[in-house]
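S.K.: Got a predicted structure here, sequence first:
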Amino acid sequence: MHVFVTGATGWVGSAVVQELIDAGHQVTGLARSDDKAAALAGTGAKVIRGTLDDLDVLHQAASAADAVIHTAFNHDFSRFVENAEQDRHVIETLGSALQGSERPLLVTSGLLGLTRGASELEVPSPASPRKSETAARALVERGVRVATVRLAPSVHGLGDHGFVPILIRLARETGVSAYLGDGSHCWSGVHRLDAARVYRLALEQGVTQSVYHAVADEAVPFKDIALAIGRGLGLPVESREREHFGWFAHMAGANMAVSSQYTRALLGWTPSSSPGLLADLELPGYYHAD
């Protein structure tokens, strides 16, 4: 299968590219700079230069592929509304290139807007700021074979530069590893290599469902994450008010914990790349990656 991948040099996308290539698929990836293009070419993938604003480039690349995986998203949180709108345009463009065919599209989203313990069948709140899944559902009505991979808020592993490293940086800056309230609200976690296998397995099985949950640790109490960070940095662990977390307070206080039992059974997916988020946070190298 020839798969076009956006975000092909990113934290998740690069793992997806390698997973596909190792399984014998051909990959074309989007790269926005010379160094990222060289790194992508080194994996054996073909390279298309461009950005998420190059809609004509994206449409052409998707039109030439047997399947498309969209993992790219601009994580500049100061422009989140604009970036969510950009993401919607990209998904619409990729979908229009596949419309009228059976070629599948996998898009990426998160767990915000879902209730704790939600299954793959639950639809996120319309108030959820990211619109990836809404855009995907609109394509279904146009006959596009599309599904959403919902990623855990912590896609962990050495080299992580996602939400947990934000907490690590905040702990270093403030001298305390903090949690909101009693810290009983939970995040989910998944190792990046396990997440990559969800994308591959979903493609190979024909994208038969509308949603997949790339979630290994289904419910990790936020206080336990703070305790692990405190141990890793040798800092006290304390409850703090929302002001302590600044712009990140909405995420730090959110319940982002769902079930992945249906995805596991459907895909035959058993997370195996790591003993779990908390175990990864006990590794000294994790604190060199932020």
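M.R.: Yep, it's here. Here the structure is a predicted model, which means the values were calculated and not measured.
S.K.: going forward, measure contacts and count neighbours with C-alpha atoms only.
M.R.: Noted.
S.K.: in stretch 130-140, what's buried?
M.R.: 130-137, 139 (16 or more other CA atoms under 10 Å).
S.K.: What spatial separation is found between Thr6 and Ala67?
M.R.: Summarising the geometry, the distance separating Thr6 from Ala67, computed by CA to CA, to the nearest Å, is 12 Å.
S.K.: Just want to know which of these two has more residues nearby.
M.R.: For Thr6 versus Ala67, neighbours defined as other CA atoms under 10 Å are more numerous around Thr6 (29 against 23).
S.K.: correct me, but the more buried one touches Gly13?
M.R.: Yes: using CA atoms under 8 Å, Thr6 is in contact with Gly13, at 7.1 Å.
S.K.: Need the overlap of contacts for the two.
M.R.: With contacts defined as CA atoms under 8 Å, 6 or more residues apart in numbering, the residues adjacent to both Thr6 and Gly13 are 71-72.
S.K.: alright, now check it against this:
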Amino acid sequence: MRVFVTGATGWIGSAVVDELLGSGHEVLGLARSDRSAAVLEAKNALAHRGDLDDLDSLRRGAAAADGVVHLANKHDWGDPQECDRAERAAVEAMLDALEGTAKPFVIANGLSGIVEDGLVLESDASPAVGPESDRGGSENLALGAVSRGIRSVAVRFAPTVHGRGDWGFVNFLTQAARERGVSGYVGDGSVAWSAVHVGDAAELIRLGLERAPAGTRMHAVAEESVPTKVIAEAIGASLGLPVVSIDPADVSEHFGFVGDFFALRMTASSDATRELLSWKPNGPGLVEDIASGAYLAG
């Protein structure tokens, strides 16, 4: 299968490209720069020049492939409205190119905002609907395109997709600990996150691309619930720093933008995903990864 991958040189995308190539697929990766193109070509993937604002390029990439994995996002925390606008426009463009083909379209989403408390289940629909909603309502937009003859599949990622080289939330928490001289957690630290190793997440995306039925919601979750205090303790131990509670009123000042997420419960079950696709995550756990020094290079 030739697979068009957006975000192909990002943290998760790089692992997905390796997983697809290692399983005998051909990869056409979206590349914004000469450097990104060179990274892809060094892996024997094909580079497709463009970005999320180049809608014609996205249409051509989708049309030239047997399936699409959409992982790219602007992730501009200072301008979320622009991120949402760009995401919806990009998804619309690729769906237009795939209409009536029965080809798979795997779209990424997160867990925040789907339910207010408790575990998110694969059966829980995202409340984000329409252009003004989170991510431009792109998950529901894609899943709604099943009626247009597209095998749309949503993959919802745990808040930490961890591993050596991760520049996501745990990396930002580690940076905050270095800068502040303490590893913090919010309040009593009982709020929890789900977690998944990047290699396990990449395998799940491949499985979903290959055989998930149209309309499936997959959860890339290996560990259902890791208390944020436990995460802070692991970071503190890795850096040799004390571990302290941060008052909820001081979260933004202490952690920066990541503090708002660290204060949120973001946990999900992946039972239905595992049963459907025989997915068996076997990578290291989050605390094990932190303890191994995966976040010390930043």
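M.R.: Ah, there it is. Quantities reported herein were computed from a predicted structural model and do not represent experimental measurements.
S.K.: Once they're superposed, tell me the TM-score.
M.R.: The TM-score (TM-score structural alignment, normalised by the length of the first structure) is 0.95; 288 aligned residues with a CA RMSD of 1.6 Å.
S.K.: Nearest residue to the middle of the second structure?
M.R.: Phe157 (4.7 Å; CA atoms, centre = their mean).
S.K.: Please pull up the equivalent of that one in the first structure.
M.R.: Under the alignment by TM-score structural alignment, Phe157 of the second structure pairs with Leu151 in the first structure.
S.K.: next one: Thr174 of the second structure
M.R.: Under TM-score structural alignment, Thr174 of the second structure pairs with Ile168 in the first structure.
S.K.: pretty sure its match is in a helix, no?
M.R.: Yes: using DSSP: H, G, I helix; E, B strand; the rest coil, the assignment for Ile168 of the first structure is a helix.
S.K.: mind checking what Ala222 of the second structure lines up with in the first structure?
M.R.: Aligned against the first structure - with TM-score structural alignment as the criterion - Ala222 of the second structure pairs with Ala216.
S.K.: Quickly note the distance from its match to Leu201 of the first structure.
M.R.: Summarising the geometry, the distance separating Ala216 of the first structure from Leu201 of the first structure, computed by CA to CA, is 15 Å.
S.K.: just Pro284 of the first structure next, same as before
M.R.: From Pro284 of the first structure over to Leu201 of the first structure the distance is 32 Å, taken as CA to CA.
S.K.: Ok, Tyr262 of the first structure next?
M.R.: Computed as CA to CA, the Tyr262 of the first structure to Leu201 of the first structure distance reads 14 Å.
S.K.: go on, His25 of the first structure?
M.R.: Using CA to CA, His25 of the first structure is found at 12 Å from Leu201 of the first structure.
S.K.: next one: Phe163 of the first structure
M.R.: With the distance defined as CA to CA, Phe163 of the first structure ends up 26 Å from Leu201 of the first structure.
S.K.: again with Phe222 of the first structure
M.R.: If you measure Phe222 of the first structure against Leu201 of the first structure using CA to CA, the figure is 30 Å.
S.K.: before we move on, what about Gly253 of the first structure?
M.R.: Taken as CA to CA, the spacing of Gly253 of the first structure relative to Leu201 of the first structure amounts to 32 Å.
S.K.: again, but for Val47 of the first structure
M.R.: 23 Å.
S.K.: So which of the two has more stuff around it?
M.R.: For Val47 of the first structure against Leu201, the residue with the higher neighbour count under other CA under 10 Å is Val47, and the figures read 21 against 16.
S.K.: Checking that one next. Helix, strand or coil?
M.R.: Relying on three-state DSSP, one would call Val47 of the first structure strand.
S.K.: In contact with the counterpart of it in the second structure, which residues?
M.R.: Using TM-score structural alignment as the criterion, the counterpart of Val47 of the first structure in the second structure is Ala47. By CA under 8 Å, 6+ apart, Ala47 of the second structure lies in contact with 28-31, 37-38, 40-41.
S.K.: Among those residues, which ones are in strands?
M.R.: Among those, the members falling in strands are 28-31 (criterion: DSSP state E).
S.K.: Most neighbours among those residues, which one?
M.R.: Counting neighbours by other CA under 10 Å, the top entry in those is Gly29, with 29 neighbours.
S.K.: ok, that one - contacts?
M.R.: For Gly29 of the second structure, the set of contacting residues under the criterion of CA under 8 Å, 6+ apart consists of 4-9, 40, 45-48.
S.K.: nearest to Trp193 of the second structure, of those residues?
M.R.: When the contacts of Gly29 of the second structure are compared for distance to Trp193 of the second structure (CA to CA), Gly7 comes out closest, at 23.9 Å.
S.K.: which one is the closest one nearest to, not counting chain neighbours?
M.R.: Ala72 (4.0 Å; CA to CA, 6 or more residues apart in numbering).
S.K.: isn't that neighbour right next to Thr6, touching?
M.R.: Yes: counting by CA under 8 Å, Ala72 of the second structure touches Thr6, with 5.1 Å between them.
S.K.: can you pull out the strands in the stretch 151-298 of the second structure?
M.R.: If you assign secondary structure with DSSP state E, counting those that start in this stretch, the strands in the stretch 151-298 of the second structure sit at 151-157, 160-162, 183-186, 192-197, 216-220, 223-227, 243-246.
S.K.: Having no further points to raise, I will conclude here.
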